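Visitor: Pasting a predicted model and its sequence here:
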Amino acid sequence: MDNQKETTNEVSEATVTTSVNSGQEEVLEATIDTSTTPNQPSLDPETIRAYEEKIRAEQNLPMAIVAGLVAALVSSAVWALVTIKAESQIGWMAVGVGFLVGYAVRYMGKGIDNTFGVIGAVFALLGCVLGNIFSVYGFVTVEFDVTFMESLSAIPLGEVINVLIDDLSPYDFLFYGIALYEGFKFSFRQITQEEVIQNSQG
């Protein structure tokens, strides 16, 4: 964590260790702003831990996977349309793909475990790759005045992938990396101080 200037606010970090189905232990680090006002109670690690256990029970892995897949398909289609319209690949589209997929996984999955971040990262990368693949087929559709389905049936997927691999540049890896990072980062449910306090008082 970056060094921060001292302020009147305090930040409390609680590390919670839980058992997963595989029998291994997964460590979850949750950082919550515990700055208080005169009328606001302070937070203790036990209160934070109790709330984390409650929201862990609300996690929905199947919905996170469905949301990630749908977001990847939608974002890849947008990627292809923009690329065809601009007649050039816009690498920064990967940033939008990562954000959209991560947000979808977080909204539907309500997850705080690392599994949800991995799901977001995988589908974000999938969205970028599909965006490039759909772009190639889209260019063929426009160039030869055929339907998209006709271009899909006329050109083997393997050939398209080989073309994309041959055209890879360092910038592609950079943008794919950004998409992976955002897909992972934005896939987690955010825990706010207000939520913890309300839960402790409920």
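Guide: Now that the structure is in, tell me what you want to look at.

Visitor: can we go C-alpha only for contacts and neighbour counts from here?
Guide: Fine.

Visitor: Could you report the distance from residue 118 to residue 101?
Guide: For residue 118, the distance to residue 101 (CA to CA, to the nearest Å) stands at 11 Å.

Visitor: And these two? Which one has more around it.
Guide: The residue with more neighbours, out of residue 118 and residue 101, is residue 101; 37 against 18, by other CA atoms under 10 Å.

Visitor: elements contacting the host helix or strand of the more buried one?
Guide: Residue 101 is part of helix 93-109 when elements are defined by DSSP states H and E. Counting contacts by 3 or more CA pairs under 8 Å, 6 or more residues apart in numbering; DSSP states H and E, helix 93-109 packs against helix 61-86, helix 114-144, helix 170-185.

Visitor: Take these and write them to TSV, including distance to residue 157.
Guide: Shown next, in TSV, are the helices and strands packed on helix 93-109 (distance: least, CA to CA, whole Å):
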stretch	distance to residue 157
helix 61-86	16
helix 114-144	8
helix 170-185	20
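
Visitor: Out of those, which gets nearest to residue 159?
Guide: Checking the helices and strands packed on helix 93-109 against residue 159 by CA to CA gives helix 114-144 as the closest, at 10.3 Å.

Visitor: dropping in the other structure now:
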Amino acid sequence: MSQSAPPPQPQSGPAGGNPYADQAAAPAPAAPYPPQPGAFAAPAAPVRDNLVLGLAAALVAAVAAAALYGVVIGSTKHEIGWAAVGVGFVTGLAAGKAGGRNPVLPVAGAVLALGSVYAGQLVGEAMIIADYVHAGFSEVFFDHLDLVQEAWKKDADPMTFLFFAIAAYAAFTGARKAAA
């Protein structure tokens, strides 16, 4: 009895059609000598440049910082300079970390920090007035915002505007450093 064997299959390339089979089995060539320290630079991180994300993060940070700054002012009944620096820095940091190196973000962070410091001072002023007249904060702030702004104008002094400048500077530099 004779057995019939299947006809031989044509092979195209090494290892049954896998053109990379020989390369996978061969060891990688060794370097003739070890690399020198610092000879190879680490791959650069991709540059972030997302304006919308940076603005959104800065806006959220500015609103949160304004509320916190207002509570600090309302609780202590004093403006605190380092808190204004913190408002600016947090706003700029959020813009730079989320948005990257977009050149608009430091400027936008500074502008948002100015608005945040102003809103925080209004919140603090409204808390002080609400405590003085024995009314609710939301009633004073939302129903009588014009009176709160008048009280803020009367209380504003050169230090108030210095806090604005410091917060804007902190936001600008914070955004640039966070993006680097």
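Guide: Received it, and whenever you're ready, just let me know what you need. Since we're looking at a predicted model, the values are computed, not measured.

Visitor: picking up where we left off before, can you name the residues in contact with the helix holding residue 101 of structure 1?
Guide: Residues outside helix 93-109 of structure 1 that contact it (CA atoms under 8 Å, 6 or more residues apart in numbering): 59-65, 67-68, 71-72, 75-76, 79, 116-117, 119-121, 123-125, 127-128, 175-176, 178-189.

Visitor: could you flag which of those residues are buried?
Guide: In these, burial by neighbour count holds for 59-61, 63-65, 67-68, 71-72, 75-76, 79, 116-117, 119-121, 123-125, 127-128, 175-176, 178-189, counting by 16 or more other CA atoms under 10 Å.

Visitor: which bit of structure 1 covers stretch 106-125 of structure 2?
Guide: Alignment of stretch 106-125 of structure 2 against structure 1: residues 117-136, by TM-score structural alignment.

Visitor: what's the answer for stretch 155-165 of structure 2, then?
Guide: Counting by TM-score structural alignment, stretch 155-165 of structure 2 corresponds to residues 167-177.

Visitor: and the matching stretch, how far from the chain's centre?
Guide: 18 Å (CA atoms, centre = their mean, to the nearest Å).

Visitor: Identify each buried residue in that stretch, please.
Guide: Across stretch 167-177 of structure 1, burial judged by 16+ other CA under 10 Å covers 175, 176, 177.

Visitor: which one of those sits closest to residue 151 of structure 1?
Guide: residue 176 (25.8 Å).

Visitor: got a list of what that closest one touches?
Guide: 94, 125, 128.

Visitor: Can you tell me the residue that sits opposite the first one in structure 2?
Guide: Residue correspondence to structure 2 (TM-score structural alignment): residue 94 of structure 1 is matched to residue 84.

Visitor: Neighbours of that match, how many?
Guide: Neighbours around residue 84 of structure 2, by other CA under 10 Å: 30.

Visitor: repeat for residue 142 of structure 2
Guide: So residue 142 of structure 2, with other CA under 10 Å, has 11 neighbours.

Visitor: Also residue 15 of structure 2?
Guide: 11.

Visitor: Verify the stated contact: it with residue 21.
Guide: Yes: assessed by CA atoms under 8 Å, residue 15 of structure 2 is found in contact with residue 21 at 6.1 Å.

Visitor: where's the helix holding residue 101 of structure 1 relative to the chain centroid, distance-wise?
Guide: Mean-position distance between helix 93-109 of structure 1 and its chain equals 4 Å (CA atoms, centre = their mean).
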